[in-house]
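K.L.:
no FASTA, just this:
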């Protein structure tokens, strides 16, 4: 499952883009400006970046240049409200792989994202399977042995995120940003509540466990016989 970083100062654009990407099975991370996007990239494994040109603090030009300096093999898709040729040329010169002018069709954006990932040979999947457990992102169902469960959306997304990279530790802040979004204003203890519910639901499942890493956060460990 690929993780897409979406950097745009327009909350409506971020919400729309992330909704369509998540519906196609991708994990999304959001940033409101170039600097925050760069910080998130340095903290979180990211497979592709969708970035707006006109952003505060650090614009898309600077972000593109810095990301390309850090990683020559990171797919970059630029968004802009204007479609002048010179902007496209400048974007490509700075290292952008593709370009989309606002307003755009979200289905075209997801198609371009998939094409870039395919070009870079970065895979995405709707399914995660470990032991006797299968997570299906298309139906939002969990199959544990012969039992099929339908989880509340946030519980499923949380489990899918942890299971996508077994052994990796995620802080509460990272999980809030990636599952609930940057606009979430509630208490980050909600992560603890959802983790508790997942542990209770799968208390009889011996294929995995969600571990608390004291002072850091949570990780999912797959049990091996």
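P.N.:
Perfect, I can see it now. As the structure is a computational prediction, the values presented were derived from the model and not from experiment.
K.L.:
going forward, measure contacts between C-alpha atoms and count neighbours the same way
P.N.:
Noted.
K.L.:
which residue sits closest to the residue nearest in space to the middle of the chain, ignoring its sequence neighbours?
P.N.:
Centroid-nearest residue in the chain, with C-alpha atoms, centre = their mean: residue 28, separated by 2.3 Å. Counting by C-alpha to C-alpha, 6 or more residues apart in numbering, residue 28 lies nearest to residue 4, which is 4.8 Å off, once chain neighbours are set aside.
K.L.:
comparison target below:
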């Protein structure tokens, strides 16, 4: 499943470039070219991972827009600003923005800022979770099957937690690498394959648990899950 972003930018050329670049980078992008159109479609906030908001827009500037929605926003947001004054940047951060970038911006730089924000805001479950016949405790990096206890590495625990949060979904290799390792390259991809072999070995006693490889794309995850308080 692609991470969903909302872009609010009134510059038609820039908005189109950013939308196309981010979609090419495997994000789902909903673009509004007027702040009022966004306000008329607040249902689009559902499942959104990040707002990208231009500061200078007609009728409602980005700061005012975010302030109006502050009580409704539980997702991070990033400001685009054409202004060079430090006052505007400080104000944006005081409002609660996770980051800002000055226009005209390099799409690749924006992409890196987005990845960093999503990684900072990614949380792992802290409860004990029953996965079939196993009991997973992320806080202790442990996995238990009957009387056998597996001590996981931190990366193994993070990877398993990521799969729990994306259960019964097709997860993309690129998104796994960028979320857990912070970047996507050939050597990290080989490391991911090693970690997948380990997870399959840990869970071999329960046939209901599946980490199926989808060639060239990622993995289809099937975990029978129950959370314990």
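P.N.:
Arrived safely. Keep in mind that what you see is a predicted model, and the values were worked out from it rather than measured.
K.L.:
report the TM-score for the pair.
P.N.:
The TM-score (TM-score structural alignment, normalised by the length of structure 1) is 0.52; 133 aligned residues with a C-alpha RMSD of 2.8 Å.
K.L.:
the residue nearest to residue 28 of structure 1: what's it in contact with?
P.N.:
26, 27, 28, 29, 46, 47, 48, 49, 50 (C-alpha atoms under 8 Å, 6 or more residues apart in numbering).
K.L.:
residue contacts, the last one?
P.N.:
In other words, residue 50 of structure 1. Contacts of residue 50 of structure 1 (C-alpha under 8 Å, 6+ apart): 4, 5, 6, 7, 76, 77, 78, 79.
K.L.:
now do the same for it: helix, strand or coil?
P.N.:
With DSSP: H, G, I helix; E, B strand; the rest coil as the basis, residue 50 of structure 1 sits in strand.
K.L.:
and in structure 2, which of the contacts of residue 4 of structure 1 remain?
P.N.:
Shared with structure 2 under both residues aligned by TM-score structural alignment, their matches' C-alpha atoms under 8 Å, the contacts from the contacts of residue 4 of structure 1 are 26, 27, 28, 29, 46, 47, 48, 49, 50.
K.L.:
using the three-state scheme, assign the fourth one.
P.N.:
Just to be clear, that refers to residue 29 of structure 1. Using three-state DSSP, the structure places residue 29 of structure 1 in strand.
K.L.:
shouldn't it be in contact with residue 8?
P.N.:
No - in terms of C-alpha atoms under 8 Å, residue 29 of structure 1 does not count as a neighbour of residue 8; the distance is 11.2 Å.
K.L.:
what segments of structure 2 are strands?
P.N.:
4-8, 28-32, 48-54, 77-81, 99-102, 128-131, 134-137, 142-145, 148-151, 170-172, 210-214, 218-222, 225-228 (DSSP state E).
K.L.:
what's the neighbour count on residue 88 of structure 2?
P.N.:
Residue 88 of structure 2: 16 surrounding residues under other C-alpha atoms under 10 Å.
K.L.:
and residue 52 of structure 1, what's its match in structure 2?
P.N.:
Using TM-score structural alignment, the partner of residue 52 of structure 1 in structure 2 is residue 54.
K.L.:
distance of the closest residue in space to its match that isn't next to it in sequence relative to residue 148 of structure 2?
P.N.:
Of all residues beyond its chain neighbours, the one nearest residue 54 of structure 2 is residue 80 (4.5 Å), with distances taken as C-alpha to C-alpha, 6+ apart. Residue 80 of structure 2 sits 52 Å away from residue 148 of structure 2, taking C-alpha to C-alpha, to the nearest Å as the criterion.
K.L.:
quick one: which of those two has more around it?
P.N.:
Neighbours per residue, other C-alpha under 10 Å: of residue 80 of structure 2 and residue 148, the larger number sits with residue 80, 24 against 8.
K.L.:
might one say that that one is in contact with residue 99?
P.N.:
No - counting by C-alpha under 8 Å, residue 80 of structure 2 does not reach residue 99; the two are 9.1 Å apart.
K.L.:
what's the longest helix in structure 2?
P.N.:
helix 186-202 (DSSP state H).
K.L.:
that one corresponds to what range in structure 1?
P.N.:
Using TM-score structural alignment, helix 186-202 of structure 2 lines up with nothing in structure 1.
K.L.:
same check, this time on stretch 104-112 of structure 2
P.N.:
Matched against structure 1 by TM-score structural alignment, stretch 104-112 of structure 2 falls on residues 103-111.
K.L.:
contacts for that stretch?
P.N.:
Contact with stretch 103-111 of structure 1 is made by 16, 17, 20, 21, 24, 81, 100, as judged by C-alpha under 8 Å, 6+ apart.
K.L.:
count the neighbours of residue 36 of structure 1 for me.
P.N.:
Around residue 36 of structure 1 there are 16 residues (other C-alpha under 10 Å).
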